[in-house]
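Trainee: predicted model and sequence follow; I will ask about them next.
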Amino acid sequence: MEFVTVIGLEVHAQLKTRTKIFCGCSTAFGAPPNSHVCPVCLGMPGVLPVLNRKVVEFAVKAGIATRCTINGTSRFARKNYFYPDLPKGYQISQYELPICEHGRIDIDVNGETRRIGITRIHMEEDAGKLNHHPGRPVSHVDLNRTGVPLIEIVSEPDMRSPEEAGAYLRKIHSILRYLDVCDGNMEEGSFRCDANVSIMPSGSSVFGTRTELKNLNSFKHVEKALDYEIRRQQEVIEDGGVIVQETRLWNPDRGVTTAMRGKEEAHDYRYFPDPDLLPVVVDDAWIREIESGMPELPDDKARRFTASLGLPAYDAGVLTAERELADYFEACLRIYGNPKPVANWIMGPLLGRLNAEGRTISASPVAAPDLAALLKLLDDGTISGKIAKTVFDEMAASGKPPGQIVSEQNLVQMTDTGAIEGVIDGVIAAHPEEAAAFRNGKTRLMGFFVGEVMKATRGKANPKMVNEILRKKLG
């Protein structure tokens, strides 16, 4: 039987505010357990929440960036459930009247553009964290995270493969980091998602029973968990079984999903408007003010890179995936104005080294001005392409600027015709058989002779001059 996969994602993004959503406690990560708490976020009797205005601003920014309708009036609701990390016995969230609705983003997968709908974006508070003892059946509750502001971005069930889900998640991650409303740190839990997945027979328009996947803390885990769950559901149905609506956990060590609990529906949470909080009113003037301060977003930047700078769409997509990488590229361009070589060096030697060392562009050992200076030395003929790679490696290892390395190691390109001719004469004399074979039609040996000359000059000879002189001398 052929099946169609149906996937929707719920992204939880921690907002980059200094204080929590309803109190003045710090949101800083890594503090000692239960040190960033107060009567409000601990849910003590008689206290009242006060909404953090910056949370609303950040939620509106996310809504504008994802082409949502910004609701002039939204309101908070109580989501009731009982768990040890939820001190009030309910979570303050939004339900019937969220702040943003009916948005969309475009993703590119396998050369095709797909539009993914966004159902809603709503504000809510985070819960605490349970720390399970590794050796005893004991769990400790850390409530530092309780009350940390989140937005939840709920997609339509428009994705049809794990690859599409991964592309969507990366795009949301990129947008939020461009907006500077979320740091996107998946390891610390400030950007995380739950995935809803079901399958239906090909040609059907009725969605199958869905399962929810949790514990997805990397893009790779999202795709792997979805791939496994899709195959599991297919096997259950083909064996005559039925899919149970449930929440499942992804186990990355075993590469499987396991049942956690039955999946709740909205009515199970008994939502009702929070009586302690007034409706949130966002007028048109405030929306325009927020919109005027929005940065250039990744898709707009990529279009500018292709239209104005002449970069291929692939290059523009790579360079704009992260705001810091795009900033690095543009910082290089301000010093060395030829876009394509800059793009090539960033996407090749620089990103290759960063990936190998597990670094981000923010921790690059080669600063943007130094890479631009290296390209200037290459462009004006001071060094050859081969030497440039040697200099780059030394820059990354030592942190020295390229000019200093070239000077200290005497790496200036050899452009003296007489000196190059002398080296070439020596190479030809040392390889008479190859020289005779070249003259008899084996022109592919040109690469051999060029290599020998470059080896003899330690890569310093001007390659163009080497080729020209070799052709004359080899006849």
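Mentor: Received it, and whenever you're ready, just let me know what you need.
Trainee: please count neighbours and contacts with C-alpha atoms only from this point.
Mentor: Noted.
Trainee: got the contact list for residue 279?
Mentor: Residue 279 sits next to 73, 74, 75, 76 when contact means CA atoms under 8 Å, 6 or more residues apart in numbering.
Trainee: okay, helices next: where are they in the stretch 51-200 of the chain?
Mentor: Applying DSSP state H, counting those that start in this stretch to the stretch 51-200 of the chain gives helices spanning 53-65, 162-179.
Trainee: residue 358 versus the residue lying closest to residue 311 once chain neighbours are set aside, what's the distance?
Mentor: Of all residues not flanking residue 311 in the chain, residue 305 sits nearest, at 5.9 Å (CA to CA, 6 or more residues apart in numbering). For residue 305, the distance to residue 358 equals 27 Å [CA to CA, to the nearest Å].
Trainee: repeat for residue 26
Mentor: 30 Å.
Trainee: who has more neighbours, these two?
Mentor: Using other CA atoms under 10 Å as the criterion, residue 26 and residue 358 rank with residue 26 on top: 18 against 9.
Trainee: who's in contact with the nearest residue to the more buried one once chain neighbours are set aside?
Mentor: Spatial nearest neighbour of residue 26, excluding adjacent residues (CA to CA, 6+ apart): residue 19 at 4.6 Å. By CA under 8 Å, 6+ apart, the contact list for residue 19 reads 25, 26, 27, 52, 148.
Trainee: neighbours of residue 316, how many?
Mentor: 22.
Trainee: please name the nearest non-neighbouring residue to it.
Mentor: residue 302 (4.9 Å).
Trainee: whichever strand or helix holds that neighbour to helix 162-179, inter-axis angle?
Mentor: For residue 302, the element it lies in under DSSP states H and E is helix 298-307. Helix 298-307 and helix 162-179 are oriented at 90 degrees to each other (axes from the mean of the first three to the mean of the last three CA atoms, to 10 degrees).
Trainee: contacts for helix 298-307?
Mentor: 174-175, 178, 311-313, 316-317, 319-323.
Trainee: how about stretch 211-224?
Mentor: So stretch 211-224 is contacted by 162-163, 165-166, 169-170, 186-187, 189, 191-198, 225, 244-252, 255, 257, 263 (CA under 8 Å, 6+ apart).
Trainee: got another one to weigh against that:
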Amino acid sequence: MQWEIVVGLEVHVQLSTCSKIFSGASTAFGAAPNTAACAVDLALPGVLPVLNRGAVERAIRLGLAVGGRIRSPSVFARKNYFYPDLPKGYQISQYELPIVEGGSVAIRSGEVDRVIRLVRAHLEEDAGKSLHEDFHGMTGIDLNRAGTPLLEVVSEPDMRSSAEAVSYARTLHALVRWIGICDGNMQEGSFRCDANVSVRPAGSDRLGTRCEIKNLNSFRFLEKAIDYEAGRQMEVLEDGGKILQQTRLYDPDRNETRAMRSKEDAQDYRYFPDPDLLPLEIGEDWIAQVRRDLPELPQQMRQRLERDHGLSAYDAAALTADREMAQYYEAVVARLPDDPKLCANWVMGEVSAHLNGVGKSFDGCPLSPAQLARLLGRIRDDTLSGRMAKDVFGRMWAQAGDDPVAWKDRKEQAGEDLADRIIESQGLRQVSDEGELEGWIDAVIAANARSVEEFRAGKEKAFNALVGQVMKVARGKANPARVNELLKKKLTG
């Protein structure tokens, strides 16, 4: 039987507030266990929650960015369940009336553009953390995360493969970082995915029984978990079995999912409005102000880069995958507006590769956009070949040294003309003078009679070999385009 995979994601986005959603305790990562939890987070008798305005504003920002409806009023509810790391015995969340309803996220998976619809995005508090591996025969409870503000973004079951699910998760991850509501650090738990996976016969419009895979904190694990779970369900069904609605855990060491518990439905949590929190009223003037403060969104910038800069859809998508990268590119191309494609190639290529090599992002790049633009300008005016420019770029980068903290100061001290000074001091200027080039070419022709005969007999590889010899004689300083032109003229004239 042919099967179709159906996937919906619930993504927990940790909001970038300094304090928790209902208390003034710090949200900073890495504190000693139970030192970042106050009386409210610990649910001591008599404490009351006070809503964090910054968390609400970040939720509004996401709602506007995805084209959702900002609901007013929205209502906080108590989600009742018992677990050792949940101090109150319930989680404050939103159920019937979430802060954001609807919306969508446009994705590109392979060569296919898709729109993934959203059901909702609701505010809630995080639970604490159970530590099983640090204690022998016991479990430790760290409540530092308790009360951390989350925005849970729930998609419709619109994805049909693990690749589409990863594309959606990556797009949402880039968006929440772009609009400044989350740092996106998956290793620290700032962006976590739960995948609802089911399968159905190809062509059917009925949803199968779903299983939820909890707390996937990497895109690679998300893809592997969905693929494994879909395969498991197909095998069960083809053997005549039934899928049980379950919450499952993905084990990356064994690349398998395992049952944790039967999957709860909403009624199992006995939701009811939290009596300590009033309905949340959001005025139109506040929404309008947040809308005005939103930056240009990735989809809008992609369209502009394609339209105004003539970039391909691939290049535009790659440049807007990260806001700092997009801003860096825009600053470079502002100084070299006649060649946006050259700017894009270098930002996506050399600069990205070097940053990845030292584990840094564009906001920590040791070379300023002005310095890169000056280097690219020397390619444009034929001072440097592309190969020589990479050499100069490496020398510019090396001036950053081994201390990333000092990059900013060194970048400012180096000056915009850094590339020019390296070119002059190292004698790296490209040779385009016809007389000098012809001297090298004549010498190579005289020394390589066999290659000359092979080229004239129709072997194109022989011509490339001769060009290589000229570049070798010139020690890489010859203008490749002029070498090709003059060599071909001499051999065919």
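Mentor: Happy to help now that I have it. Note that this is a predicted model, so its numbers are computed, not measured.
Trainee: now the TM-score, please.
Mentor: The TM-score (TM-score structural alignment, normalised by the length of structure 1) is 0.96; 475 aligned residues with a CA RMSD of 1.8 Å.
Trainee: list the buried residues of stretch 221-228 of structure 1.
Mentor: 221, 222, 223, 224, 225, 226 (16 or more other CA atoms under 10 Å).
Trainee: the residue nearest to residue 316 of structure 1 and residue 417 of structure 1, how far apart?
Mentor: 44 Å.
Trainee: the two: which has the busier surroundings?
Mentor: residue 302 (25 against 13).
Trainee: coming back round to it: ok, and for the very next helix or strand once past the helix holding residue 302 of structure 1, which residues are buried?
Mentor: Downstream of helix 298-307 of structure 1, the first helix or strand assigned by DSSP H and E is helix 313-320. Residues 315, 316, 317, 319, 320 are the ones in helix 313-320 of structure 1 that count as buried (16+ other CA under 10 Å).
Trainee: helix 313-320 of structure 1: average distance to aligned residues in structure 2?
Mentor: Overlaying structure 2 shows helix 313-320 of structure 1 at a mean distance of 0.8 Å from the equivalent residues (mean CA distance after the TM-score superposition for structure 1).
Trainee: what distance separates that helix from the centre of its chain?
Mentor: 13 Å (CA atoms, centre = their mean, to the nearest Å).
Trainee: kindly report the same for stretch 215-222 of structure 2.
Mentor: For stretch 215-222 of structure 2, the distance to the chain centre is 13 Å (CA atoms, centre = their mean).
Trainee: export the helices of the stretch 51-200 of structure 1 to a markdown table and tack on distance to residue 376 of structure 1?
Mentor: Formatted as a markdown table, these follow (distance: least, CA to CA, whole Å):
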| stretch | distance to residue 376 of structure 1 |
| --- | --- |
| helix 53-65 | 37 |
| helix 162-179 | 30 |
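Trainee: need these in JSON lines with mean neighbour count, can you?
Mentor: Below are the helices of the stretch 51-200 of structure 1 laid out as JSON lines (neighbours: other CA atoms under 10 Å):
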{"stretch": "helix 53-65", "mean neighbour count": "21"}
{"stretch": "helix 162-179", "mean neighbour count": "21"}
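Trainee: how many other residues sit next to the counterpart of residue 70 of structure 1 in structure 2?
Mentor: Using TM-score structural alignment, the equivalent of residue 70 of structure 1 in structure 2 is residue 70. As a burial measure, residue 70 of structure 2 scores 23 neighbours (other CA under 10 Å).
Trainee: just residue 49 of structure 2 next, same as before
Mentor: 16.
Trainee: could you measure from the residue nearest to residue 311 of structure 1 over to residue 401 of structure 1?
Mentor: 28 Å.
Trainee: can you pull the buried residues of stretch 115-130 of structure 1?
Mentor: Quick answer for stretch 115-130 of structure 1 (16+ other CA under 10 Å): 116-129.
Trainee: which residue lines up with residue 424 of structure 1 in structure 2?
Mentor: Counting by TM-score structural alignment, the partner of residue 424 of structure 1 is residue 441.
Trainee: need the contact list for that match.
Mentor: Taking CA under 8 Å, 6+ apart as the test, what residue 441 of structure 2 contacts is 470, 483, 487.
Trainee: please repeat the previous calculation with a cut-off of 7 Å.
Mentor: 470, 487 (CA atoms under 7 Å, 6 or more residues apart in numbering).
Trainee: check which helix or strand it maps to.
Mentor: Using DSSP H and E, residue 441 of structure 2 falls in helix 434-447.
Trainee: on average, how far is that helix from the matching bit in structure 1?
Mentor: Mean deviation for helix 434-447 of structure 2: 2.0 Å (mean CA distance after the TM-score superposition for structure 1).
Trainee: show me what whatever helix or strand comes next after that helix is packed up against.
Mentor: Using DSSP H and E, the next helix or strand after helix 434-447 of structure 2 towards the C-terminus is helix 449-456. With contacts defined as 3 or more CA pairs under 7 Å, 6 or more residues apart in numbering; DSSP states H and E, helix 449-456 of structure 2 has these neighbours: helix 460-473.
Trainee: change it to 8 Å
Mentor: In terms of contacts (3 or more CA pairs under 8 Å, 6 or more residues apart in numbering; DSSP states H and E), helix 449-456 of structure 2 is packed against helix 460-473, helix 480-492.
Trainee: for that helix, buried residues please.
Mentor: So helix 449-456 of structure 2, judged by 16+ other CA under 10 Å, has buried residues 451, 452, 455.
Trainee: what ranges do the strands span in the stretch 101-250 of structure 1?
Mentor: 112-125, 129-132, 139-142, 149-155, 191-201, 211-216, 246-251 (DSSP state E, counting those that start in this stretch).
Trainee: with respect to burial, which of these scores highest?
Mentor: strand 149-155 (a mean of 25; mean count of other CA atoms under 10 Å).
Trainee: who touches it?
Mentor: 8-15, 17, 20-21, 55, 59, 116-126.
Trainee: re the thing from before, could you measure from the residue nearest to residue 311 of structure 1 over to residue 343 of structure 1?
Mentor: In terms of CA to CA, residue 305 of structure 1 sits 11 Å off from residue 343 of structure 1.
Trainee: shared neighbours of these two, which are they?
Mentor: By CA under 8 Å, 6+ apart, no residue touches both residue 305 of structure 1 and residue 343.
Trainee: ok, which stretches of the stretch 251-400 of structure 2 are helices?
Mentor: Going by DSSP H, counting those that start in this stretch, the stretch 251-400 of structure 2 shows helices at 284-293, 298-309, 313-319, 323-335, 340-346, 352-358, 369-380, 386-398.
Trainee: give me the number of residues near residue 52 of structure 2?
Mentor: 17.
Trainee: that one and residue 21 touch, don't they?
Mentor: Yes. With contacts counted by CA atoms under 8 Å, residue 52 of structure 2 reaches residue 21, the gap being 4.9 Å.
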